[in-house]
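>>> Kindly generate the corresponding structure for this input.
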Amino acid sequence: MAEVSRQFVSEIKRILRNEQIIDDITRRRAFATDASFYQLIPQLVLKLDFIAQVRDVVRLCHEYDVAVTFRAAGTSLSGQAISDSVLIILSDKWRDYEVIDDGEFIRLQPGVIGAHANHYLKDYQRKIGPDPASINTCKIGGIVANNASGMCCGVSQNTYYTVSAMTMVLADGSIVDTGNPESVRDFKSKNAGLLNELWALSDDVKSDSELSELIRHKYRLKNTTGYALNALIDFDDPIDILMHLMVGSEGTLGFIADVTYRTVVEHSNKASGLFLFESPEVACQLVEKLSREPVDAVELLDQRALNSVKGKPGLPDAFCDNPDASTALLIETRASCATKLAANVESLSNLIAEFSPIQEIPLANDHARNEKLWAIRKATFPAVGAVRKTGTSVIIEDVAFPIDKLGQGIKSLHQLLDKYGYSEAIIFGHALAGNLHFVFTQSFETDEEVQRYDEFMQAVANLVAVDLKGSLKAEHGTGRNMAPFVELEWGEKAFQVMQRLKRIIDPKNILNPGVILNEDPDAHIRDLKVLPAANEIVDKCIECGFCEPVCPSKDLTLTPRQRISLWRRIQQLTAQQSLTEAEETELKTLKEAYQYQGVDTCAATGMCAQKCPVGINTGDLVREIRAENASKSSKLLAKVAADNFAQVTKVTGLGLSASKVASKFLGEEKTDKLGVKIHNTTGKTAPLWYKEWPTKAHKVKPVQSNGSDGLKPLVYFPSCSSRTMGPESKSDDQRSQFEVAQSLLQKAGYQLIVPENLDNLCCGMPFSSKGLADFANDKSEELQSALKVISQGGEIPILFDTSPCRMQIEKSETELPVFELFEFIDKFVLSELSITPVEEPIALHITCSSRKMGLAETLRRVAKTCSTEVIEPHDIECCGFAGDKGMFYPELNESALKTLAKQLPDNCTQGFSNSRTCEIGLSHYSKIQYQSLLYLLDKVSEARPQ
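Next up, the predicted model:
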């Protein structure tokens, strides 16, 4: 590692803003890992906003001989997204897209998440070709740079074959947009030498028939080992050659600033089935036949893979615990219409029957059942991670065999895994492409363990590349992991071609050195990541990064993956018996920084657990840390609040009344300025006050059922937020949420019952979020006791008007019949109403608690009943208000909602949700008024005529 010079850093500081330069050890360590089992600490992390900055930084790196690595989502599995020099990451300004020619093409910047690209194409019944398993997290930059594929992509629909145009930044800062003729002409005139050398290299390869045939053979398979040498024989124009060489180059040839894809059809008619065969040979013989049939995906699972997910919904026990040789195929066929799909199903079912499956779930167009089947397949990788020993890494290798050798490859891999003691290993993969993944756990804590891994990988490399003429990396990229084996797979002549093209395009070797090409034969066993025990809550984390897109603090401080990684380092240093001076300094720095970055700005809403392959809720760790850090005085204050909750809500109401008066006299602009001043001058101990703060709600009085009017009783529990916080002062409807609920539910034939001693009741959420579990449990039990009485032991349904409260009670596993308000409305109320939807767009925010309870579709259905156009802003899964976080750490709320306003069209003037506190921040940062969806439903509905 060459140290980055002070002069280089000085030049960087001249062209970038301070907030774009990350040089503190805390955040540098946060970016030291990707999803692989390697770790490198960058000396400098630069968060760049646009292509001109990339050009200027790369030029400086070229001038000062500084190595630079580009990182998108960091889901790379082979160590290609980390650096011990300069790491360039993308700000949120790299997420633009353009749908072209009715979805036939789409132009995407590298910061767009793959699944979001497909979301933009959904209305056109199109999608991008690549479909990696990490598509909900990985970004276009990484998809292109790794030539990622996936379960249904095969070879023909990967980036290499579906790229139409690309904008690139080369090692000297040169830029070319291949879709812009003027840009191409300019680039050709200024870079004639480079293009001539590429053309000459292409000509040399084409004239070598033996080498050309080797290249053709290698790319009949899935193959991401080394550079895309097929570009040298597939194209004549050096610009086309350069663009296609960039695909799969893993940032070693240039930066990809945007890419235009030719999209592919997304058929809605699909049928799936799961079939178990007695051996891999039988299963793979069927795969050969299926490769010539109308089949879109064939996923292979060995018996150990099936055993690892035993009990998973949709998987009969008969598929598990069979002889080890048993092998399953998950098969899917798609068609443009139901008639064609039925024909496909019939012909395929007849073919499959010829191979005598020993267990089967037949092919069928059953969406709910098929979702479970694909969930079984996707659960296999995390199943290994969930049972691994603490301190070990989960390694997923990625090879491809010619289809006629696939059965032999599976058998031989099983033999190697058993020989080297990886008894927990499972094999699954994309059988149509001959692509297998094998997953195993590995410790790197001792030299003996490292040696075992090395010997195993040497054996795998010889089996795959030499004996069976396959690919050592089919879709995960070469990275550091397979760099020492590229020559083994390709041979000396092809390897020299790769070295030559690297010298042509990156003569100083500054772009991601050590990745793809590496002269160190031990590169794959250097810089290995250690995963020390830190806390049982997070010890199963494999640092894949799947959690990151849904985290509200991802662009402010840390992501869940980074919180865990830093906490591991803190615990590792804390546990060491002796520390060097540098380690002592690092530990002190990390602890101080972690309080704000790791603890204070974590929303702790648990959205990360929804995306985590092993279900880790990083918020649970943060709450535990908060509990440990809680002072005696804060615990005493919490006890006083819990014991005198009615007084707390009363004081809150008085504050809101005062806020309304002050806002009325000050005006909106002065209110916001004064609120910021008070918040800052009190050291942020006073909540941030701004014009969207609610008025004091009308008091909710206890109501008992009198059995009159034939109305059905409902227990209604208004949360502390909705019974203290009314509408905004400028709202046209000044009724409290309870009054609106009364109006609506009465139309549907219900009478609301409210508990006695209401003001002192609380679900416990305010205490739980601060890690004060005892107080939270006490308040929850108190509330449930009151609800049990008023609901006559659970005979009467109980409604919670705010989703976080409903979720908090759900955690206690109560036996009471509790509903979130809109859950009940969707099931029982809508059918009793006559609704005339408004013909204007409305914005809908689905709270994280609603998502976690599986109520997202419920909210959407209710909203679509109320309006002809519902806009759900994309990429905002948690608003970051998080109870009272938005009051005391408003920067979290602001960061989470920074894209909200620009996603709303000018004619959208109303927003709706189902959490009063969330609605405060949503109103402030969207510049439109958000309130409970209840208000709109009441407005557009009438009692259905009897």
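
>>> hey, let's count contacts and neighbours off CA atoms from now on
Fine.

>>> which stretches of the stretch 51-200 of the chain form helices?
All helices of the stretch 51-200 of the chain, identified by DSSP state H, counting those that start in this stretch, fall at 51-64, 114-121, 140-145, 159-162, 181-190, 192-207.

>>> any idea which of these is most buried?
Across the helices of the stretch 51-200 of the chain, averaging neighbours per residue (mean count of other Cα atoms under 10 Å) puts helix 140-145 on top, at a mean of 28.

>>> Check which helices and strands it is in contact with.
Judged by 3 or more Cα pairs under 8 Å, 6 or more residues apart in numbering; DSSP states H and E, helix 140-145 is in contact with strand 255-262.

>>> quick check, distance from the helix or strand following the strand it packs on to the centre of its chain.
Later in the chain than strand 255-262, the nearest helix or strand by DSSP states H and E is strand 264-265. The chain centre lies 24 Å from the centre of strand 264-265; the measure is Cα atoms, centre = their mean, to the nearest Å.

>>> for comparison, sequence B:
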Amino acid sequence: MTPLTPTVWNDLKTALAETIPVERLIDDPLRTLAYGTDASFYRLIPKLVVRPESEEELQAVLAECRVRGIPVTFRAAGTSLSGQAVTDSVLIQLWQGWRGHEILDEGRAIRLQTGVIGARANTLLAPYQRKIGPDPASINSCMIGGIAANNASGMCCGTAQNSYRTVRDIRVILADGTLLDTADPASREAFCRSHAGLVEGLERLSAETLANEALAEKIRHKYRLKNTTGYALNSLVDFTDGIEILKHLMIGSEGTLGFISTITYDTVVDEPEKAAALAFFPDMATTCRATIALKQAPVSAVELMDRAALRSVQDKPGMPETLRTLPGGAAALLIDVRGNDDAELEARMQVVQETLEGIQTLEPVAFTREASTYELYWKIRKGLFPAVGAVRETGTTVIIEDVAFPIERLDAGVLALTEAFRRHGYQEAILFGHALEGNLHFVFPQGFEKPGEVERYQGLMDEVAQLVGVEYGGSLKAEHGTGRNMAPYVELEWGADAYALMWEIKALFDPENLLNPEVILSRNPTLHLENLKPMPAANEIIDKCIECGFCEDICPSRDLTLTPRQRIVVTRELARLEGLGSQRSAEDDVRLESMRQGYRYAGDETCAGDGLCSTQCPVGINTGDLTRELRNDRVANKAGVVRYIGRHFSGATRTARGALMVVGAANRVLGDGVMGKVSQGARRLSGDRLPEWTPALPKATPIRLLKSSTLHDGRRDKVVYLPSCATRIFGASRDDAETRSVMEITLAVLDKAGFEVIIPEMVGHLCCGMAFNSKGQFEEAAHKAREVNRELLVASQNGRYPVLIDTSPCVHHLKSRLDERLQVSEPVAFAHDHLLPRLEIAALDERVAVHVTCSSVHMGVGDKMVALARACAREVVVPAEISCCGFAGDKGFNTPELNASALEGLAEQVADCSAGYSNSRTCEIGLGQHGGIPYRSILSLLDRASRPVSA
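Model prediction:
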């Protein structure tokens, strides 16, 4: 093998640049670290991250790496927990080109490229009442490539509906670059000719395995359980055709045998009626006996939680009071039952009740079909892993292990595991899992910095491996993949014959050992103790992050620069390097400065600060808070200027409206084409300090209407209306048929609904403070919020009248900053709750789009927005995979590429819509530009579809 010198890496990058744009060949210190981190507790930093966008590009990468003897690792979402998606060589990262999908056979199958997120596949299948079989807890974040490559299962799918059992076909690229499409007879035939040695070798291994009765029976026994330890040896006893063996070996192979570019799943029925019960038992032995009894019952899932697990979540908001009063040895089962209709569901619940008769429970078992309670029960279960992460000591990581016992030995296995934890000093470990399959997860915090900690961890893992894999005949990895973490124990679990068989399989597929080496199979007995991830203290806001990656799919900068997880990873590394002080090497200094410079744009300027990451984060981390804090540190010297703007805010908004009028006049003279070129040139000359002009830039708002808008009618209910500074500046879009400003629309619909409108005094001076807060100017933001609070109390007579603010983000920002007497609503909630009952609605014969803003998500009004739109229009489209629009106040002008990246694909989804509707004027500017249709206030739609209630 050629020594991997800097020259080799430079040559590789130069060669790849002939077929792949250089911006998708990444080797700077910041991004290789960020993109190379997964959810495991291992860290390897790739030399090069490559983002191929097609099969042809990926084949080119494999070819260039193969000729130089350079290993490669494939990476999807990186939610993997066992170290299978990290490398210090070439990381091939799935990116935007791998999100294709096709529904087949009226939903009975679905063809998916491997960059599709699992939950997105189920959304596509929902109209057919179908879903994919695998249902891992990370399904909202993990990608199909990872689900298939790890044979991930989850809560309900068991062993009958995992990827191995439900794969219909795959397109796979092997180490030598050959593409096989198992759905295409011509491809299969050509492959059998070109790779006769591989196909015949697999068929030979199958025949030899079937002839070895002891080995064949052992394999069948192992796959009665959930099992992802090693390769899918069941393919050798389930099939004799070489292509079918190959197809099923690829499932769970963790990128060590080839790259799955597309997978076709046979889908399963998604039973619409659901119920759940949280059953409490006096001790673990009773809980396990109940589990064994339920194995034959018509249940969808049975999730076990020990007392320590329940204790870890009992103080969280919304948790049942019962959790706090359980005795020390108690345990619980979350029992989920589903059916196609009410009768079937009721019958199945009755069977469960009968099954549990005679088994002692701490309180009667009661099923709930109420959606909020059902979701609460599952929130308890899904919150267990991160709950440990949230309370761990700063500087430690959190370990989650994943074993399976034969169900008939579950109670004894649980007791043996618990004793092993105690013996090695892991009293804080919690135990939970998919009990029906004997599949248990145990989670505990683990530090590796203090003396003796690595040895303590090794001692525990050695004992667990012997206990589970040998004494109980179970699986050391039930569903999380072998990875690096369990690779040293594969032979112990499987025995010498099966282990040798796995090495033969690896040699048939990848004789040069270039595909993800050291994953699944390794000759290194201490591999699982090497390259451990540092978790230094960096900032209290993020120190509890477990780097799971659940936040990534909802981040507007995910395809542009960094995700929240990646911002945290880089922030931690900066803290680590800075903490070295005088011990830093010259290389460390160069790396530190490079990362600081890169983070200014990738971490700060392109962070929208929307906080949606906190809604997905298992421990509620808002990475936007980190960004704002860093901005605050940087802008402290500008406090005087900011204070002046805040104290003269009406003048600032007048100036902004004046600038809009001047720009509008220039645009009318120059036209869009010339105006765009002039704007881009000026922006370049200013070093990107000037905002970018966009054709979607609205007209200025006529603000005089506020002075004559108040109606005095003692018979009408009163409402205080505070127009935001955005709606006081930005009027209607230039070419929109809706020519009124948001303020005009709001006043019109309030009048139509019979309200008397009260405008606060000095309205032109008021601002919620969000614009200052987002830039880290916390003091002035607080001052402006206090001003609003004072004026709203006066206008509403200390909360006597409701308050409407016409922009959702302003309301979200003010919610925790206003006097509790004030009843403040944004447009959606106010329209849904107060205006709809006062109006007669005649739904428009239109197909409209709705954008649920990030503030609407935070405030829980997204469903109301969709319901309001559906009341007013024939058809409502909520574009998939569009979360925060990335306009983020003024970033749509100052960092326009963030807005463009966040709204990639919007135009195609709303192409047949007459217009789009939302509740934030600035968001609507960017949505209109990138959606290709006008976006307006949701109140415009309501106004158009309504009339006053007839007397």
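
>>> Got a TM-score for the two of them?
Overlay of the two chains. TM-score (TM-score structural alignment, normalised by the length of the first structure): 0.98; 944 aligned residues with a Cα RMSD of 1.4 Å.

>>> ok, back up a step: which one of the helices of the stretch 51-200 of the first structure lies nearest to Lys650 of the first structure?
helix 114-121 (44.7 Å; Cα to Cα).

>>> What is that closest one packed up against?
Counting contacts by 3+ Cα pairs under 8 Å, 6+ apart, helix 114-121 of the first structure is packed against strand 126-127.

>>> rewinding a little: can I get the helices of the stretch 51-200 of the first structure in a markdown table with distance to Gly311 of the first structure?
Formatted as a markdown table, the helices of the stretch 51-200 of the first structure follow (distance: least, Cα to Cα, whole Å):
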| stretch | distance to Gly311 of the first structure |
| --- | --- |
| helix 51-64 | 49 |
| helix 114-121 | 29 |
| helix 140-145 | 33 |
| helix 159-162 | 37 |
| helix 181-190 | 57 |
| helix 192-207 | 53 |
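
>>> Tell me if I am right that Lys554 of the first structure is in a strand.
No - assigned with DSSP: H, G, I helix; E, B strand; the rest coil, Lys554 of the first structure falls outside any strand and is coil.

>>> Alignment lookup: it to the second structure.
If you follow Lys554 of the first structure across to the second structure using TM-score structural alignment, you land on Arg558.

>>> okay but that match is in contact with Gly549, surely?
No - at 11.2 Å, Arg558 of the second structure does not count as touching Gly549 under the criterion of Cα atoms under 8 Å.

>>> of those two, who's got more company?
Neighbours were counted for Arg558 of the second structure and for Gly549 using other Cα atoms under 10 Å; Gly549 has more, 26 against 20.

>>> Now check the first structure for the residue matching the more buried one.
Looks like Gly549 of the second structure aligns to Gly545 there (TM-score structural alignment).

>>> those helices in the stretch 651-800 of the first structure, which residues are they?
Going by DSSP H, counting those that start in this stretch, the stretch 651-800 of the first structure shows helices at 668-681, 720-724, 737-747, 765-768, 773-790.

>>> what's the closest of those helices to Thr478 of the first structure?
helix 765-768 (45.2 Å).

>>> Can you check which part of the second structure that closest one sits on?
Under TM-score structural alignment, the match for helix 765-768 of the first structure is residues 770-773.

>>> mean deviation of the matching stretch from the first structure?
Per the superposition on the first structure, stretch 770-773 of the second structure and its aligned residues are separated by 0.4 Å on average (mean Cα distance after the TM-score superposition for the first structure).

>>> Quick one: map Val167 of the second structure onto the first structure.
Counting by TM-score structural alignment, the partner of Val167 of the second structure is Val163.

>>> Check Asp610 of the second structure too.
Match for Asp610 of the second structure (TM-score structural alignment): Thr605.

>>> which residues touch that match?
With contacts defined as Cα atoms under 8 Å, 6 or more residues apart in numbering, Thr605 of the first structure is in contact with Gly619, Cys848, Ser849, Ala882.

>>> what about 10 Å?
Counting by Cα atoms under 10 Å, 6 or more residues apart in numbering, Thr605 of the first structure makes contact with 551-552, 617-620, 769, 804, 847-849, 852, 878, 880-883.

>>> What residue, apart from its backbone neighbours, is nearest the match of Val167 of the second structure spatially?
Once flanking residues are discounted, Val163 of the first structure sits nearest to Tyr261: 4.7 Å by Cα to Cα, 6 or more residues apart in numbering.

>>> any idea how far the aligned partner of the one you found in the second structure lies from Arg168 of the second structure?
Alignment note (TM-score structural alignment): Tyr261 of the first structure maps to Tyr265 of the second structure. According to Cα to Cα, to the nearest Å, Tyr265 of the second structure and Arg168 of the second structure sit 5 Å apart.

>>> Between these two, which has more neighbouring residues?
Shown here are Tyr265 of the second structure and Arg168; by other Cα under 10 Å, Tyr265 has more neighbours (25 against 20).
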